[in-house]
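# can you look at this prediction? I've put the sequence above it.
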Amino acid sequence: MGYLGARMRQRRQILARYGKALAIPAAIVCILALSIMFVADVYLHHALEKTIAYDAENRARNWSEDIISRTPELELIAIGRSPDRGGLDGLRGSAEKNGIYWIRLYSPKGLLLLDLDDSGFHPASDRHSGDAIAREAFRSGEGQTTLRETTDSDGLSRVLVETYIPVDSHDGRRFGVMKVTVDQTGFAQSLNGVFHNLNILLIFGSAVVYLIPSLVLIFKAEQLRGKDKALLELSQFDPLTGLLNRREFNNRCAALFDRRRFQLIGILFVDVDRFKNVNDDLGHEFGDALLKHISTRIVSALGPTDLIGRIGGDEFMIVSSFTTRSDLADLGNAIQAAIDAPFSHNGTTITPSLSLGGHVSRPGETLEAAIHAADLATYQAKANGRAQLVMYSPEMGSAQDRRRAIEAMLRDALASDSGLFVEYQPIFGNKAAEIVGFEALLRLRSQRGNPISPAEFIPIAEDSGLIVQIGEWTLTKVLKTARDWPEDLFVAVNLSAVQFKDGNIVEMVRDRLFEAAFDPARLELEVTESLILESDEDVKEQLAALKAMGVSIALDDFGTGYSSLGYLWKYQFDKLKLDRAFLEGFNFASDKYRQVISTIVELGQNLGMELTAEGVETPQQLSMLAEIGFDQFQGFLLGRPMSADAAAALLTTEPHRKAAG
């Protein structure tokens, strides 16, 4: 109660003082009222001047920003060239139309370069030679506004507001200061009329009633000024990184390309590698922190005239003027070096990487074509393995055209159920004496009947996301075919890492098995090591769910990666498939080679896995692998990929378990 009691006593004292004031004779009240009105009148006069100056400053800034973008003669004057008379006449006309009374352009040192008032253009030498306010405005980058009252040659009073405005070219380079004088006589007279009426009301009111409008006016003016500044920032800058946003960056790039003559312009397209994985695995808050870190590091590597913008979620673009291919490559490498360090946030540390595409645009090339070239180079950098810089070459355009054609071919194949088909390669067991299953191999044929290599169309299907639909189409087709085989034969189907990222793989496999009334124990799903490396826990859960259905999981292409051994125990695969590349170029008579293969077999056996050797092409390979202890064999020596009808015909032969080669 101590604090509350003190506050209550304070209020009682205030009320007591006011009570005494009410007892003061009416004459004293009138004197106080007049004193208050005098003070209020002085305060309102200040508010009037501030409002007039604020309105004039806004008009001057809006007009100057517009006229600078449309009058290149101003920049020419700043660098010492003679202005075009037509351009100056247009400048004068625009000034008169917008109520601009006087225009002056100063150099960075405050020297007068251009003098233009309502009577016309005056040579700079006819005026003064320097302006301290202009020099300070150029140095600080902050404008200054002054209101003054004067009398013209006709004896008429004028209210003029002078605003010094630093002016920048389209590429952000400051080249001078413009002093814009706005005639606010009419506006001042209008406001004076308003405040005169308020004074009349105040005579019959109180000092408090008189003060409120001016306070509200000042508050609203400051509030509007703050809102205008915030809206301007939102319209030009990315709120997360503080860089130029896509719209403003494109506008400035377009202006740069429009006014260049013989200038080389370098463009760097920057893409943050695997940023979607960062957001998905570590959360959007971590992703935002990473983007701010990356943008800061990129800016640290740029030169003072380089332009940078955030043009997408994880994409940045940099424009560097007067550059060569070598200079642009050096800039890209400097950015890579600036990023190549661990980044920590909230206890989590990663090392980010960037894929960069560079292109040097020559005169005559459009902005759209230059950006497209840099984009192609970036795509090539990602296709080459990411975390690198690739400079554009014309051949990339042809490669991109082919990629688009294959993607369109895949879309048409899905829509028309033609073009895509499945072949089946037999897998042998019992020391290659009998067929135990088939591997389903997806194929694509163009409309002209030309085969497209899986090594070419599968990555395109993955990058475009079509692999999810294609994978479902393939499994449906394969299960329908294998359903008619003998019940002791299995079928192996390859899965892509993209199908696991989609998150629907378990449900899709379950639905297709149910639809085909196919025994899950006869289905083998093959995955590669790249899947495990990209998303550890998520993949582990999905693989466990698939195994719980009774489906077998095989690790395909074993021996081509660098961390397979570390994951064998963790994922509990049912089978290892030794990659064909492991059999190429080895000396089969070498004891060391046999020991390596034997070690793999022993490891698999100890973990309870079956072992399949892929790419068996010679009797020598088959004999050695069978002797070492492989369970199953696959390769051209035993049987080439064949159509579904050919596979069915093979199984009807007697005996159908012999080698099919």
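Structure's in. What do you need?

# switch to C-alpha atoms for all contacts and neighbour counts from now on
Fine.

# need the residues that contact stretch 174-194.
48, 52, 56, 60, 64, 75, 78, 99-108, 110, 134, 137-138, 157-169 (C-alpha atoms under 8 Å, 6 or more residues apart in numbering).

# buried ones in it, by neighbour count?
Going by neighbour count (16 or more other C-alpha atoms under 10 Å), the buried part of stretch 174-194 is 174-185, 188, 191.

# in strands only, show me the residues you listed.
Mapping these onto strands (DSSP state E) picks out 174-183.

# picking up where we left off before, CSV for the buried residues of stretch 174-194, including distance to L441?
Shown next, in CSV, are those (distance: C-alpha to C-alpha, whole Å):
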residue, distance to L441
R174, 63
F175, 66
G176, 69
V177, 71
M178, 72
K179, 75
V180, 75
T181, 78
V182, 78
D183, 81
Q184, 81
T185, 85
A188, 84
L191, 84
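
# and which of the residues you listed is nearest I31?
Using C-alpha to C-alpha, L191 comes nearest to I31 of the buried residues of stretch 174-194, at 27.7 Å.

# pasting the second one now:
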Amino acid sequence: MPPLAIPSDAAERLPELAGDGASEGPPQSGADPVFDHISELARRCAGTEIAMLSLVDHDLLRFRSCVGLELHTSSLPRGASLCGQTVLSRDPLIVADAQSDPRAQAHPLVTGPPHVRFYAGFPLISSGGFQLGSLCVFGHEPRQLDGQQVDSLQRLAALAAHRCEELSRSHSQAAEPAEAEQASPGLLGREEILRQLERKVAQAAGHPFALVRCRLRDHERINAAFGAAVAEACLAEASRRLLAVLPPGGAIGGIGEGDLLVLWPDPPPPERLDALGQRLTTAVSQLHRVGDVSVGMAMAVGIAVARGHGESSQALLADGGLALQRACTIQGCAWHGLDAQSRSATLGGFRFASEFHTALDERDLAPSFQPIVDPASGRPLGFEALARWQHQGQLLPPARFLPEARDAGLTGEVDLLMLEKALAALPQLAEAPGGQPAAPMLMSVNLSSGVLSDPSLGARLLERLEAATLPAGWTLQVELLEEAFHASSAAVDAFLQRLAALQVSVAIDDFGTGYSSLARLISLPIQRVKLDRSFIAQLDSGSRSPRTLLSRMVLMLRDLDLAITAEGVDSAVQRAWLLEQGIRSAQGYLFAPPLLLHEAVAWLGGQAVGAGERPSP
């Protein structure tokens, strides 16, 4: 299973887990008895052998109750738990048969003791709208829950969440005297600002207000560099500056590390929300000095407006969170107001990201194969495997989904999957007419810098290559972006040397768009450079400058004894220039688009049949 995502609201959610009154030992050693009663009722309601109640913090699943199974630990890593997935959604996670469900079939609890076949997890949702953990039931046989059972288990989960909040409030009240001494004047605590939010929601029909979620961008970095005292002083200064511009009837409170919640009365109409966002970000933006340290006060602001149209506090907090996430994608002081259109776009983006993660987990991505040819004769020289995703009837190119992979740190997993599928396709290509060439054919795959920077991903890739057997006459090539060679690294150099030892060719992709040290090009086992399509496209303009630049690049690369492939060749003019320069490797729509595997096999056959009819130089 790939690593579980960290909930985007972790900064707000984690404080609600504090002080839940649980012991540090296993659940049976004295956790709150109310939790045990809830777990037992859940087990009876579902008719299962096991029920468990747990809280999920940043990276651990913390058990609070378990009936039907003896546990000898108080926590597990989130990635080792089924319950860690439940907290990622507000809806129940029900797995009728774990052995046939791709979300669970490889899980240790399914493949080993206690051999779970049925699982149902119900998120514990706080009054603030945050998923605190889950109430889960496990069974040894596949089963289905009827509507009444689901409703009853959701009610039990709500009771458990309420109990967590009761215990958290008791802990907070005990700590209030010490905290009160450090609190900024006018800055409310989390519980009080959320109570005020509930009151304002009830009055919103006659008194509309804006819910504003503010995040001090550098809070975590300041904390790491200068300590918690400086970070909290900066947050206190941000709240003081916001209080200075807050109209009467407004309120401000802290809801998490680096985050503030502002309730702004009488907000402007939607078309003038930009004035409010500008006012808030401007109020905070000036540098702040703490002792001899000057720190930036850039703040991201998300705005959601309650105008008495049936909004709930949880919905407003969620909308404010969506708006804040959009603001966080913009550098520096930035704001975003959520309206119906942007809400739809943002939620659509989250759904798309979730569907992509599922597709990657279920290995639904597949390569298309773009032919690499000799531009003089059209003779096949190989293929480049390009990631594609069949999504809702469309074959999506990497530009549509790789940003999601980068944001989630999953580009390396995409690379490994494409490598595996490209290697698996080689036998079919090799058996096609024209697939047994006299000269070696290339299968080229892309590797992101994530594979180079993550030793575990690099090791997995090398294991796959060591186990692979290529058909006769075929060679594997990996393409790395130019940026991957910026910094000298003994580990990267050793990785590239291992590739060379495995007879894997290394190419620089999109050459000319980044920066490469000539010394690195000479010292590393690089055999080929691929000229970026942006340079090739300019050949159609007839301008002298791009032709001169490309000519100099070609001469330099030849002096370095590097093979050259031109990408994005789409016109006869471009092909003619390449032939003038003596370049004998190219790919682009002039020759063939990316092809599905069966299309690539048919294309090879067509090339073999029409070998005598290829275009002449």
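Everything's here; your move. These numbers come from a predicted model, not from an experiment.

# so how do I select the buried members of the contacts of stretch 174-194 of the first structure in PyMOL?
Selection of buried members from those for PyMOL, criterion 16+ other C-alpha under 10 Å:
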select buried, resi 48+52+56+60+64+75+78+99+100+101+102+103+104+105+106+107+108+110+134+137+138+158+159+160+161+162+163+164+165+166+167+168+169
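
# can you name every helix or strand that the longest helix along the first structure contacts?
If each helix of the first structure is counted by residues according to DSSP state H, the longest one is helix 26-70. Judged by 3 or more C-alpha pairs under 8 Å, 6 or more residues apart in numbering; DSSP states H and E, the packing partners of helix 26-70 of the first structure are strand 144-151, strand 157-168, strand 174-183, helix 185-203, helix 207-236.

# can you say which of the ones you listed is nearest to P451 of the first structure?
Counting by C-alpha to C-alpha, P451 of the first structure lies closest to helix 207-236 out of these; the figure is 50.1 Å.

# give me the angle between the helix or strand following that closest one and helix 26-70.
Downstream of helix 207-236 of the first structure, the first helix or strand assigned by DSSP states H and E is helix 246-259. Interaxial angle of helix 246-259 of the first structure relative to helix 26-70 (axes from the mean of the first three to the mean of the last three C-alpha atoms, to 10 degrees): 50 degrees.

# and helix 246-259 of the first structure, how far from the second structure on average?
Taken against the second structure, helix 246-259 of the first structure registers an average deviation of 3.8 Å after superposition, with mean C-alpha distance after the TM-score superposition for the first structure.

# how far apart are the next helix-or-strand element following that helix and its match in the second structure?
As assigned by DSSP H and E, the chain's next helix or strand after helix 246-259 of the first structure is strand 265-272. With mean C-alpha distance after the TM-score superposition for the first structure, strand 265-272 of the first structure departs from the second structure by a mean of 3.6 Å once superposed.

# hmm, who's touching strand 265-272 of the first structure?
Contacts of strand 265-272 of the first structure (C-alpha under 8 Å, 6+ apart): 314-325, 328, 332, 352-362, 370-371, 374-375, 378.

# stretch 348-356 of the second structure now?
Applying C-alpha under 8 Å, 6+ apart, the contact partners of stretch 348-356 of the second structure are 401, 404.

# repeat for stretch 458-474 of the first structure
Residues from elsewhere that reach stretch 458-474 of the first structure (C-alpha under 8 Å, 6+ apart): 403, 406-407, 410-411, 414, 422, 442, 495-496, 498-499, 502, 508.

# how about these in CSV, adding secondary structure?
Below are these laid out as CSV (DSSP: H, G, I helix; E, B strand; the rest coil):
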residue, secondary structure
R403, helix
I406, helix
E407, helix
L410, helix
R411, helix
L414, helix
V422, strand
L442, strand
L495, coil
S496, coil
V498, helix
Q499, helix
D502, helix
M508, helix
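
# among the residues you listed, which one sits closest to K220 of the first structure?
D502 (52.2 Å).

# give the contact list for the closest one.
Here D502 of the first structure is in contact with V468 (C-alpha under 8 Å, 6+ apart).

# what distance do you get for it to M396 of the first structure?
30 Å (C-alpha to C-alpha, to the nearest Å).

# just R59 of the first structure next, same as before
In terms of C-alpha to C-alpha, R59 of the first structure sits 50 Å off from M396 of the first structure.

# helices of the stretch 301-450 of the first structure, start to end?
325-339, 367-383, 395-416 (DSSP state H, counting those that start in this stretch).

# tell me the most buried of the ones you listed?
Most buried of the helices of the stretch 301-450 of the first structure by mean neighbour count (mean count of other C-alpha atoms under 10 Å) is helix 367-383; its value is a mean of 20.

# now for that helix, which elements pack on it?
Contacts defined by 3+ C-alpha pairs under 8 Å, 6+ apart place helix 367-383 of the first structure against helix 246-259, strand 265-272, strand 354-361, strand 389-391, helix 395-416.

# and the longest one, how far from the second structure on average?
Superposed on the second structure, helix 395-416 of the first structure shows a mean distance to its aligned partners of 3.4 Å (mean C-alpha distance after the TM-score superposition for the first structure).

# go through stretch 420-434 of the first structure and flag the buried ones.
For stretch 420-434 of the first structure, burial by neighbour count (16+ other C-alpha under 10 Å) applies to 420-429, 431-432, 434.

# understood, closing this out.
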